[in-house]
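J.: Got a sequence here, can you build the structure:
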Amino acid sequence: MSYLNPPEFVAKMIDAGEAKAFMSTRDTVIRAYMAGAILALAAAFAVTINAETGQQLIGALLFPVGFCMLYLLGFDLLTGVFTLVPLAWLDKRPGVTLRSVLRNWGLVFVGNFAGALTVAVMMAMIFTFAFSVPPNEVGQMIGSIGSKRTVGYAEHGVGGMLTLFIRGVLCNWMVSTGVVAAIMSTSVPGKVIAMWMPILVFFYMGFEHSVVNMFLFPSGLMLGGDFSIADYLLWNEIPTVLGNLVGGLVFVGLALYATHARTGLARRPAMQQEANTTMVG
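T.: The predicted structure follows:
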C-alpha cells in the first residue's frame, strides 16, 4: 500500500530526525541552501502570478510546486527540522543530544538564508535590469510586501507582534503537516497531493514563513521597500522563527509523537472491569 498508518509514519519521522541530527555539516548546509533557493524561486513565481493576474488564489494554488520539488529532492527547510529533529532527542535515540538538535537548526538556518538571499539578489537584478532602472511591477509588489509586513505590524505595537507570532505558529502548523504528509505516502503522486493541500492553505492565508521571508524582505530592501534591516529582524524574522518553532514542534511533532509513538493505555470497557473484579474476589 502507498499509505502508511500513523504509528508507521511517526516512526519514520523519528528516524528522519535522527538522520538529520547526525548529518555532516557540509551536507546539512548544502541541502538547506538548495531548499532556501528553491522556495525563494517559488515565492518569486507566486508573487509574479499575483502581480500579473491580480488573483492571489492562483498564486497560492501554484506556489506549492517549489515545496514539493525541494522535499522530493531531499532538501531541508528550517520549518521542517523544527518538527522532526527534536523527536529523535525526545525518543532518546543514542547520541542525539540537545546540542545536536540546536546545531542542526543553526546550520539549516544559515543554509536557508544563504540560498534565499542568493535568489533575492538574482531576482532583484532581473526586476531592475541589474539595478539600472526602477523595479518593474513585480519588484514594486515585493517592496510593498516588505513594508506592510514589518512596519505594518509595528504600527499596532504589542498587538501587531502577537499577530505576527500567531501567523508564524499557524504557518508551520500547516507546513509541517505538509512535511509529515510527504512521509505518510510511499508514492510520488501521493506525496505531492498530500503536501500540496496544507501549503496552499498557509500561502493563501498569508501566514508567516521564516524561509519565504528570507527571500521577500532582503528583496524588498534591494527594491526600495520603505523599511530597514532592523524592522525586518525585529518585526518579522525573529518573531516568525519563534512562531514557526512553536507551530511545528507543538501542534505537529509533539502531538503526533504523544499519541502515536507514546500511546496512552487503552481504557477497558466497564463490563470487563467488573468481570475481572469478580474473578479476583
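
J.: contacts and neighbour counts: CA atoms only from here.
T.: Will do.

J.: list the contacts for residue 279?
T.: With contacts defined as Cα atoms under 8 Å, 6 or more residues apart in numbering, residue 279 is in contact with no residue.

J.: and it, what helix or strand is that in?
T.: helix 270-280 (DSSP states H and E).

J.: can you pull the contacts of residue 45?
T.: Contacts of residue 45 by Cα under 8 Å, 6+ apart are 59, 63.

J.: Which of the helices or strands spans it?
T.: helix 25-53.

J.: Would you confirm that residue 7 belongs to a helix?
T.: Yes - judged by DSSP: H, G, I helix; E, B strand; the rest coil, residue 7 forms part of a helix.

J.: Can you report how many residues lie near the closest residue to it other than its chain neighbours?
T.: Counting by Cα to Cα, 6 or more residues apart in numbering, residue 7 lies nearest to residue 260, which is 5.1 Å off, once chain neighbours are set aside. Close neighbours of residue 260, defined as other Cα atoms under 10 Å, add up to 17.

J.: Just to check, residue 260 is in contact with residue 9?
T.: No - using Cα atoms under 8 Å, residue 260 is not in contact with residue 9, being 9.3 Å away.

J.: how long is stretch 132-151 from one end to the other?
T.: Distance between the two ends of stretch 132-151: 27 Å, counting by Cα to Cα, to the nearest Å.

J.: swap in stretch 146-158?
T.: From start residue to end residue, stretch 146-158 stretches across 19 Å - Cα to Cα.

J.: Tell me the buried residues in that stretch?
T.: 146-147, 149-151, 153-154 (16 or more other Cα atoms under 10 Å).

J.: Would you do the same for the sequence below? I want to compare the two.
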Amino acid sequence: MSYLKPAELVPTIIDAGANKVLLSTRDTLLRSIMGGAILTIGAAFAVTVSVTTGNALLGAILFPVGFITLYLLGYDLLTGLFVLGPLAWLDKRPGITVRAVLRNWGLVFLGNFIGAFTVAVFVAIVVTYGFSTAPNEVGEAIGHIGEGRTVGYAEHGAAGMLTLFVRGMLCNWMVSMGVIGAMVAKDVPGKALAMWMPVMLFFFMGFEHSIVNMFLFPSGLLLGGQFTIMDYLVWNEIPTVIGNLVGGLLLTGLPLYFTHGRPAARRATPQAAPATTAAAEHELVSEPA
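T.: You can find the predicted model right below:
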C-alpha cells in the first residue's frame, strides 16, 4: 500500500517525534539550520513570483517547493516539532521528558533562525547588488510585508494581537498537516502532494509562520522597512510562535492522538477476546474518518 491509514499513521508520528527529540545536539542544529534555509529560500521564490507576475495565487502555488524539499531530505522545522515532540511525551516513550522536548524546541528554534537569517542576508545582497543600490521591486515588497505585519497589527491594539495569534494558530494547523502528510504517503509523488495542499493554503491566506517570518522580517529591516526589531519580536515573532504551538497541537496533534492513537492502556487487546472480535475492531479503527 502507498497510504497509511490513520490508525497506522499515529504510531509513525509518535516514533518520528521520539527520534527527533533524542537526536544529538549536532544533528538537531544541522537539520534545523538547513530546514530554515530551504523553507525560506522557497518563501523568497514565492514572493519573487508574486511580485514579478502580479499573481499572488501563483506564488502560493509554488511556495511549497521549499517545504517539500526540506522534509524529503529529513530536515526539521520548529512548527512540525510542536506536534511531534508532545505526542511522543504523551505516549510515554522512553527518554521523552518535558525537559527533553523543550531542549529540542530551543535548539530547533536557534537552528531555524540561523538558516532563515542567512538566507535573509543573501537575498538582501542579491536585490541590492551587495547593498550598493536601492532595493529592486522584490526587495521593496519584502520591506512592505514587514511593515504591514508588525506596525499594521500594532495599529489595532489588542484586536491586532488577537488577529496575529489566530493567524499563527491557523498557519500551523495547515503546516503540521503538511508535516504529517509526508508520513501518510509512502512514495515521493504522494508525499509531495500531501504536503503541498495545506501549505499552499496557509501561504495564500496570509497566515503567520514563525520560521518564514524569521526570513521576511530581518530581510525587511535590511532593506529599509519602517519597523524596529522590537516591533518584529512583540508584534509578530513571539505571538506567532505561541499561536503556531497552540494551533499545531490543539488542531492537529491531539485530535489525531486521542481518536486514532489511544493511550497504551486502551490500545492493549484483552488476551481472552475472540479473534473475530479483535479483527472487527481493527477494521473499525483502521478505516479513514
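
J.: if I pick the residue nearest to residue 7 of structure 1, what's in contact with it?
T.: So residue 260 of structure 1 contacts 6-7, 10 (Cα under 8 Å, 6+ apart).

J.: Please report which of these has the highest neighbour count.
T.: Most surrounded of these: other Cα under 10 Å gives residue 10, at 24 neighbours.

J.: now stretch 252-266 of structure 2: how far from the chain's centre is it?
T.: Distance of stretch 252-266 of structure 2 from the chain centroid (Cα atoms, centre = their mean, to the nearest Å) equals 21 Å.

J.: And stretch 38-54 of structure 2, by the same measure?
T.: Distance of stretch 38-54 of structure 2 from the chain centroid (Cα atoms, centre = their mean) equals 17 Å.

J.: give the contact list for the corresponding residue of structure 2 for residue 234 of structure 1.
T.: Under the alignment by TM-score structural alignment, residue 234 of structure 1 pairs with residue 234 in structure 2. Counting by Cα under 8 Å, 6+ apart, residue 234 of structure 2 touches no other residue.

J.: how about the host helix or strand of residue 101 of structure 1: buried residues?
T.: Using DSSP H and E, residue 101 of structure 1 sits within helix 98-128. Neighbour counts over helix 98-128 of structure 1 (16+ other Cα under 10 Å) mark 100-101, 104-105, 107-121, 123-125, 127-128 as buried.

J.: thinking again about what came up before, TSV please, covering the contacts of residue 260 of structure 1 and showing distance to residue 36 of structure 1.
T.: As requested, the contacts of residue 260 of structure 1 are exported to TSV (distance: Cα to Cα, whole Å):
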residue	distance to residue 36 of structure 1
6	29
7	30
10	25
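
J.: which of those residues show up in structure 2 as well?
T.: Contacts from these that recur in structure 2, judged by both residues aligned by TM-score structural alignment, their matches' Cα atoms under 8 Å, are 6-7, 10.

J.: quick one, helices of the stretch 101-250 of structure 1?
T.: 137-148, 151-154, 157-184, 188-204, 210-222, 229-232, 238-248 (DSSP state H, counting those that start in this stretch).

J.: Out of the ones you listed, the one nearest residue 65 of structure 1 is which?
T.: Closest to residue 65 of structure 1 of the helices of the stretch 101-250 of structure 1 is helix 188-204 (Cα to Cα; 7.7 Å).

J.: could you check the angle helix 25-53 makes with the closest one?
T.: 60 degrees (axes from the mean of the first three to the mean of the last three Cα atoms, to 10 degrees).

J.: tell me what helix 188-204 of structure 1 is packed against?
T.: With contacts defined as 3 or more Cα pairs under 8 Å, 6 or more residues apart in numbering; DSSP states H and E, helix 188-204 of structure 1 has these neighbours: helix 56-62, helix 64-72, helix 157-184.

J.: among those helices, which is nearest residue 38 of structure 1?
T.: Using Cα to Cα, the nearest of these to residue 38 of structure 1 is helix 64-72, at 5.9 Å.

J.: average offset between that closest one and structure 2?
T.: Once fitted to structure 2, helix 64-72 of structure 1 is off its aligned match by 0.3 Å on average (mean Cα distance after the TM-score superposition for structure 1).

J.: still on that earlier bit, hey, which of the helices and strands packed on helix 188-204 of structure 1 is tucked in deepest?
T.: Among those, helix 157-184 has the highest mean neighbour count (mean count of other Cα atoms under 10 Å), at a mean of 23.

J.: To what extent does that one diverge from structure 2 after superposition?
T.: Superposing on structure 2 places helix 157-184 of structure 1 at an average distance of 0.3 Å from its equivalents, by mean Cα distance after the TM-score superposition for structure 1.

J.: Same check on stretch 10-17 of structure 1?
T.: On superposition with structure 2, the mean distance recorded for stretch 10-17 of structure 1 (mean Cα distance after the TM-score superposition for structure 1) is 0.4 Å.

J.: for stretch 117-126 of structure 1, same thing?
T.: With mean Cα distance after the TM-score superposition for structure 1, stretch 117-126 of structure 1 departs from structure 2 by a mean of 0.4 Å once superposed.

J.: looking at it, residue 212 of structure 2 is touching residue 40, isn't it?
T.: Yes - using Cα under 8 Å, residue 212 of structure 2 is in contact with residue 40, at 5.7 Å.

J.: So the residue nearest to residue 204 of structure 2 when sequence neighbours are not counted versus residue 199 of structure 2, what's the distance?
T.: Closest residue in space to residue 204 of structure 2, ignoring its immediate chain neighbours: residue 60 at 5.1 Å, by Cα to Cα, 6+ apart. The spacing between residue 60 of structure 2 and residue 199 of structure 2, counted by Cα to Cα, is 8 Å.

J.: Same question for residue 155 of structure 2.
T.: The value you get for residue 155 of structure 2 to residue 199 of structure 2, if Cα to Cα is used, is 28 Å.
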